[in-house]
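**Q** after the sequence you'll find the predicted model.
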Amino acid sequence: MTTQIATICPINGAQLETYPSMSDAAIESAVSKGYAAAKSWGQRPLDERVAAVRRLAEELRKQAGAFAELITSEMGKVSAEAAGEMEKSAVTALYYADNASRILGDEKVSIDGVDAWVSYEPIGLVLAVMPWNFPVWQVMRFAIPSITAGNGIVLKHSPNVTGCALALQQLFVDAGLPENLVTTLVVAEPDVPAVSDRLINDDRIAAVTLTGSNRAGAAVGAAAGRASKKSVLELGGSDAFVVLDDADLDTAVAAAVKARFHNAGQSCVCAKRFIVSEAIAQKFTEKFVTATKALVVGDPRQANTQVGPLARGDLRDALNRQVRESVAAGAVLLTGGKAVDGPGFFYEPTVLGATAPGMVAFDEETFGPLAAIAVAKSDDDAIRLANASPFGLSISVWSKSKDRAFAVAKGVTSGAAFINAVTASDARIPFGGTKKSGYGRELAAAGIREFTNARTYWAVEQKA
């Protein structure tokens, strides 16, 4: 196994820390302790678990400043957005604390002569393979409901945010949750496939959840299938942002810029393909390009910065390849299109026009500040273009007619549809995708129940 993990600051390319990769024996010890902790935790009353989740919300807010600095250092997120991860996680913890008894309470079933109900019971220790782009929120949106439901967690986070991963493990302890209930495994990237496969096959691991690439999702999903274990996969996205010809143009443009360039475009739910009605395409494009050029790119620790660096150099190289190949295929470069000179992994906010199915920027997930504009001849054509993707996470449709926008959204396969709003996740609504964007749901009632045993009870009185 690889023995060392180094974290790199994407702002300047400097090395931050080195961490020893865990040995097989250390991983075995962590799983053994986690399994015991999960078993004990699942036997505790729900009100006790809820009280712990309330304390977790308090701790998230208490440690928000230190975590925000760590997030920015390790993956380059703009400071305000980094702090936002902590607050969103705290709000989610309070949502589950307030609603767990309703969601997880026994559901009575009316059957003549039978006392029947459904009970939502913990399943044990869950393996979570998490990505770097939201180092806290991605973990917490799974971990909070899972812990509330009575499960334990083995976290395999991305190596480039190892500092965040270890701090998260300590955060749960600081909030008064049991030691070993949430355990971080420090595993170097080359060793992740073998370690993940071995853990999924371990009888002490009850289920697995992954947020990440389609390649990783395919491997984890296949391993879970072979082991007959529950899996939830939240994978790539290439969300369509559809602007119909009756939309308020200024409102749609402002939302489009926010939807694409939030977190430097490094989000599965960032809008990536902008499908615009032909009648307004020129005006939309002009306004969108102007607004994109006005974005402030720079040190994410500075208050006026709107777009920080990409998290790693290889990600910047991959994005540049997608731009180059799309232009070679006929896309028009309207602004940006190259790395920013100087230290760090910065890339210019980029807009491509005249994109279409068959071009890399339209067909692939673009994980960075790259927007692809395509023109639709009609509402039906907008539906065709939006569906011309292997992904199906979300769609955002803009129109002064909600009915018209709804009709377009209804024609597109996705896990969510937002009308005159930017796609977002919220603890009160389920989150997840279709097609190659994965399966299963996080958040809301659906998310907390994903990793429970929906157990049927059926009781009949015996005659004396």
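**A** In hand now; what should we look at? Residues are numbered from 1 along each chain as shown.
**Q** going forward, measure contacts and count neighbours with C-alpha atoms only.
**A** OK.
**Q** show me what the lengthiest helix in the chain packs onto, helices and strands only.
**A** Longest helix in the chain, counting residues (DSSP state H): helix 79-104. Applying 3 or more Cα pairs under 8 Å, 6 or more residues apart in numbering; DSSP states H and E, one finds that helix 79-104 contacts helix 46-62, helix 64-75, helix 137-149.
**Q** what's the angle from the last one to helix 46-62?
**A** Looking back up the chat, that one is helix 137-149. Put simply, helix 137-149 runs at 160 degrees to helix 46-62, going by axes from the mean of the first three to the mean of the last three Cα atoms, to 10 degrees.
**Q** what sits up against the following helix or strand past helix 137-149?
**A** Downstream of helix 137-149, the next assigned helix or strand under DSSP states H and E is strand 152-156. Applying Cα atoms under 8 Å, 6 or more residues apart in numbering, the contact partners of strand 152-156 are 31, 34-35, 37-39, 41, 124-130, 143, 146-147, 165, 181-187.
**Q** do a quick rundown of the helices in the stretch 301-450 of the chain.
**A** Here the stretch 301-450 of the chain has its helices, by DSSP state H, counting those that start in this stretch, at 313-328, 360-363, 379-387, 402-410, 444-450.
**Q** ok, structure two:
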Amino acid sequence: MFSSVNPATGEAFATHRPHDDPEVEGRLALAAETYRRWRTSNLDERTALLGAIADRFAADKQRLAEMAVREMGKTLTSAIAEVEKCAAAFRYYAEAGPALLADAEVTTASGRAVASWHALGPVLAIMPWNFPYWQVVRFVAPAIMAGNTGLLKHASLTQGCAALLEEVVLEAGAPRGLFQNLAIEARRVAPLLADDRIVAATLTGSEGAGAQIAEAAGRALKKVVLELGGSDPFVVMRSADIAEAAAVAVTARTQNAGQSCICAKRMIVHADVYDDFMARFSAGMRDLAIGDPMAADTAMGPLSSTAQRDEVLQQAADAVAEGATAVLAPEKIDRPGAWMTAGILTDLPPDGRFAREEIFGPVASVWKVADLDEAITRANDVPFGLGSSVWTTDPAEQASFARDLECGMVAVNAMLASTPEAPFGGVKRSGHGRELGPWGLHEFMNLKAVMLPRGEKSGQVGD
């Protein structure tokens, strides 16, 4: 059984029965059957459904958000914002999708070729608990627009959210089998990837999970999109507004209790403004409002589980043992649930384990650098390459960061955040492939070339 445990209290409040093998087979067969019809559905039908799903998310945002708070501890304010962002993504694909699927034509030596986008089939999504709705919607909204069907293997912590996702999509009028939840353990994913009815997979999760999914999919020669860990740099240069940068750095490090792949985890600060930044950043982290995640004035709730909290505290303790200085030591809060305070580490040995390891919780590392070149070198000196945030008003520095940072995303004078219109994804051990925008729509589609001789009547040949 899967248990939903409120990390704010440590109390289990629901159990969820895993689907047995016949149920999984039935859902997989239904996904394949529904795909055969949905792949040739009218684009107007797809956009109407996406709009209806967006409306359901907006109407049910309180119910959806409260489930996320109870299952993984994020604040109600951030959970509502997450659900609203999901509605925006469905609306984006409803509005932009048809144009993104239009045919493209090129002239060839013998005539012309029409490039058209076609659906692939049922796609399996393996998703984490930290953004239990948004991570899924980044996959399912473009899947519906593309003409695919989707199967969700969600995290064990958030099975209540998973069930609500399927419920809301069905309530919006989706045909049965278009999007289904698979309540299964991780060990049961590999056989699904080997099944010919699953055409591709997408995973958001850890580096280790990504390697396992890539290996299983590779044996079956199936495409995967992997959005994995990150140790994102937050670079502050001399020309930055230090007060604003420090305030945003607190939010960037502690949003979702620090449990976000694109949280700013390493603050890289120019020596000339280091002391000013540290004074402001330390005060902000120390004064962080930690409390009831349902309260409007709470900035950070508990972590997702006591196991996750204990792992983060142990990482911080090990970093200090390795030579780091705890400018602000993270501490366990002595109350039921997965509570801890925020922390700041400095003086990490550059070649040590914790200079290059992701800490998935509200503990920041801060680095002092002498110039632009050292800032870029330090930012790139990790095995990850997901996102980054750079703070400078110098156009030449902005251009250098945009060109030279080894990552999939760069935010300039702002906290990095995903948006439905722009590509999302990373390089190096942060994964490969892209979600969102036209790029996420096309990841799980077949770009088919239709070769036509001169004089053949043109027209839309895609789905």
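**A** Sure thing, it's come through. Small disclaimer: the values here were computed from a predicted structure and weren't measured.
**Q** once they're superposed, tell me the TM-score.
**A** Superposed pair, TM-score by TM-score structural alignment, normalised by the length of the second structure: 0.96. Supporting alignment: 456 aligned residues with a Cα RMSD of 1.3 Å.
**Q** got the helices and strands packed on helix 79-104 of the first structure as CSV, with distance to Lys258 of the first structure columns?
**A** As requested, these are arranged in CSV below (distance: least, Cα to Cα, whole Å):
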stretch, distance to Lys258 of the first structure
helix 46-62, 25
helix 64-75, 19
helix 137-149, 19
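**Q** list the contacts of the residue positioned nearest the centre of the first structure.
**A** With distances taken as Cα atoms, centre = their mean, Gln138 lies nearest the centre of the first structure, 5.1 Å away. Contact analysis of Gln138 of the first structure by Cα under 8 Å, 6+ apart lists 130-131, 211.
**Q** what lines up with Ile184 of the second structure in the first structure?
**A** Mapped onto the first structure by TM-score structural alignment, Ile184 of the second structure lines up with Val187.
**Q** cool, and Arg138 of the second structure?
**A** Using TM-score structural alignment, Arg138 of the second structure sits opposite Arg141 in the first structure.
**Q** hmm, that match is touching Leu443, no?
**A** Yes - between Arg141 of the first structure and Leu443 there is a contact at 6.5 Å, judged by Cα atoms under 8 Å.
**Q** which neighbours do the two share?
**A** With Cα under 8 Å, 6+ apart, Arg141 of the first structure and Leu443 have common neighbours Ala427.
**Q** what residues in the first structure pair up with stretch 55-70 of the second structure?
**A** Against the first structure, stretch 55-70 of the second structure falls on residues 58-73 (TM-score structural alignment).
**Q** now find how far off-centre the matching stretch is within its chain.
**A** 19 Å (Cα atoms, centre = their mean, to the nearest Å).
**Q** among the helices of the stretch 301-450 of the first structure, which is nearest Ala25 of the first structure?
**A** helix 444-450 (30.5 Å; Cα to Cα).
**Q** post-alignment, the closest one versus the second structure, mean distance?
**A** Helix 444-450 of the first structure, aligned to the second structure and superposed, deviates on average by 0.4 Å (mean Cα distance after the TM-score superposition for the first structure).
**Q** which part of the second structure matches that helix?
**A** Using TM-score structural alignment, helix 444-450 of the first structure lines up with residues 437-443 of the second structure.
**Q** contacts for that stretch?
**A** 97, 100, 117, 138-139, 142-143, 145-146, 225, 420-423, 433-435.
**Q** in PyMOL, select just the buried ones from these.
**A** Filtering those down to the buried ones (16 or more other Cα atoms under 10 Å) takes a single PyMOL command:
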select buried, resi 97+100+117+138+139+142+143+145+146+225+420+421+423+433+434+435
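**Q** roughly how far does Gly298 of the first structure sit from Ile280 of the first structure?
**A** 32 Å (Cα to Cα, to the nearest Å).
**Q** so for these two, which sits in the more crowded spot?
**A** Between Gly298 of the first structure and Ile280, counted using other Cα atoms under 10 Å, the more crowded position is Gly298 (19 against 16).
**Q** aligned counterpart of that one in the second structure, please.
**A** Checking TM-score structural alignment: Gly298 of the first structure goes with Gly291.
**Q** residue in the second structure paired with Pro178 of the first structure?
**A** Counting by TM-score structural alignment, Pro178 of the first structure lines up with Pro175 in the second structure.
**Q** got it, and Val109 of the first structure?
**A** Mapped onto the second structure by TM-score structural alignment, Val109 of the first structure lines up with Val106.
**Q** contact partners for the match of Arg138 of the second structure?
**A** Counting by Cα under 8 Å, 6+ apart, Arg141 of the first structure touches 89, 92, 427, 442-443.
**Q** output the residues you listed in a markdown table; the columns should cover distance to Val78 of the first structure.
**A** Below are the contacts of Arg141 of the first structure laid out as a markdown table (distance: Cα to Cα, whole Å):
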| residue | distance to Val78 of the first structure |
| --- | --- |
| Ser89 | 17 |
| Thr92 | 21 |
| Ala427 | 23 |
| Glu442 | 25 |
| Leu443 | 25 |
